[in-house]
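J.: I'll drop the sequence and a predicted model, then ask my questions.
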Amino acid sequence: MIVRLQITVRYVETDAMGVVHHSAYVPWLEAARVEWLNRMGVPYTEVERQGLAFAVVELGLTYRHPARFGDQVEVETWLEEVSSRALRYRYRVWKEANLLAEGFTRHLCQEASGKAQRIPTDLLNRLKAHSQ
């Protein structure tokens, strides 16, 4: 399942050169990931109600072209890998037909104390059913 989330670049996300600062992409990826879970039928709030979190343990981004204030961009995301304790999402950020950035995040399932935790079987099966 691939989800595409539309985002309008805000002025606060730009730097002195007038382009989107590299750090602004990280919240966009998070928003797309949360939307992916929503569309899968598992709001992140449901994960948290189970006393779990998917902590980001690795992130990689390659920037190809700049975005600017007011641009309409689209963040495309999908779940690439699922294991008993971890998830790996992939992302592409587009402005029309131009690929602006691409990358990934890896997440470890943790309980409230921060200890690694197996993903509950029912949730794991739902995630696997929607992974690429």
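T.: That came through fine.
J.: can we go C-alpha only for contacts and neighbour counts from here?
T.: Will do.
J.: so what secondary structure elements neighbour whatever helix or strand Trp94 lives in?
T.: Using DSSP states H and E, Trp94 falls within strand 86-95. Contacts defined by 3 or more Cα pairs under 8 Å, 6 or more residues apart in numbering; DSSP states H and E place strand 86-95 against strand 72-82, strand 98-111.
J.: take the one below as the second:
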Amino acid sequence: MHADVIIEIPFHDVDTMNIVWHGHYIKYFEIARCKLLDEFQYNYVQMKASGYAWPVIESYVRYVQGIEFQQKIRVRAILKEWENRLKIEYQIFDADSGKRLTKGFTSQVAVNIDTREMCFQSPSVLFERLNAWSAFQPA
């Protein structure tokens, strides 16, 4: 399961060398992650309504090539694990050439909002959402 978003790099994301500041890559990952979570209707609003928060506990970025002002990029978020955590991998490509520019991942765990306890297994609501989504996908 994956989702793609296209982003045109705004001026306020680049440094004096016209290259995207390294911290903004996590923001691009977040935009793609929200698109992916929307695919199976379990984005942050639905997470909270189900009684769980899903904080990011780990993030990794491998910078392959710099991204410049006004460059159009395609950010792909791929759901890799969901049984005990949400592990989402990301790839950033130049939207025109298709060349890969960056890759990385994030990990999130479920935390019960009422008790503030971390869950060692993903809650059943996540599996329900994923199963409902997959039932409507073409074979």
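T.: Thanks, I have it. As the structure is a computational prediction, the values presented were derived from the model and not from experiment.
J.: TM-score of the superposition?
T.: Aligned and superposed, the two chains score 0.88 in TM-score terms (TM-score structural alignment, normalised by the length of structure 1); 129 aligned residues with a Cα RMSD of 1.8 Å.
J.: helix, strand, or coil at the spatially most central residue of structure 2?
T.: Nearest residue to the geometric centre of structure 2 (Cα atoms, centre = their mean): Arg33, 2.4 Å. For Arg33 of structure 2, the assignment made with DSSP: H, G, I helix; E, B strand; the rest coil gives helix.
J.: isn't it right next to Ala77, touching?
T.: Yes: counting by Cα atoms under 8 Å, Arg33 of structure 2 does reach Ala77; the two are 5.8 Å apart.
J.: name the nearest residue to Leu52 of structure 1, ignoring sequence neighbours.
T.: In space, and not counting its chain neighbours, Leu52 of structure 1 is closest to Glu111: 4.6 Å by Cα to Cα, 6 or more residues apart in numbering.
J.: can you pull the contacts of the one you found?
T.: Neighbour list for Glu111 of structure 1: Gly51, Leu52, Ala53, Gln117 [criterion: Cα atoms under 8 Å, 6 or more residues apart in numbering].
J.: ok, 10 Å please
T.: Glu48, Gln50, Gly51, Leu52, Ala53, Phe54, Ala55, Gln117, Arg118, Ile119 (Cα atoms under 10 Å, 6 or more residues apart in numbering).
J.: which of these are conserved in structure 2?
T.: Mapping the contacts of Glu111 of structure 1 onto structure 2 (both residues aligned by TM-score structural alignment, their matches' Cα atoms under 10 Å) leaves Glu48, Gln50, Gly51, Leu52, Ala53, Phe54, Gln117 still in contact.
J.: just the ones in strands from these, please.
T.: Leu52, Ala53, Phe54 (DSSP state E).
J.: specify the angle between the strand holding Trp94 of structure 1 and strand 72-82 in degrees.
T.: Note on geometry: by axes from the mean of the first three to the mean of the last three Cα atoms, to 10 degrees, strand 86-95 of structure 1 and strand 72-82 are set 160 degrees apart in direction.
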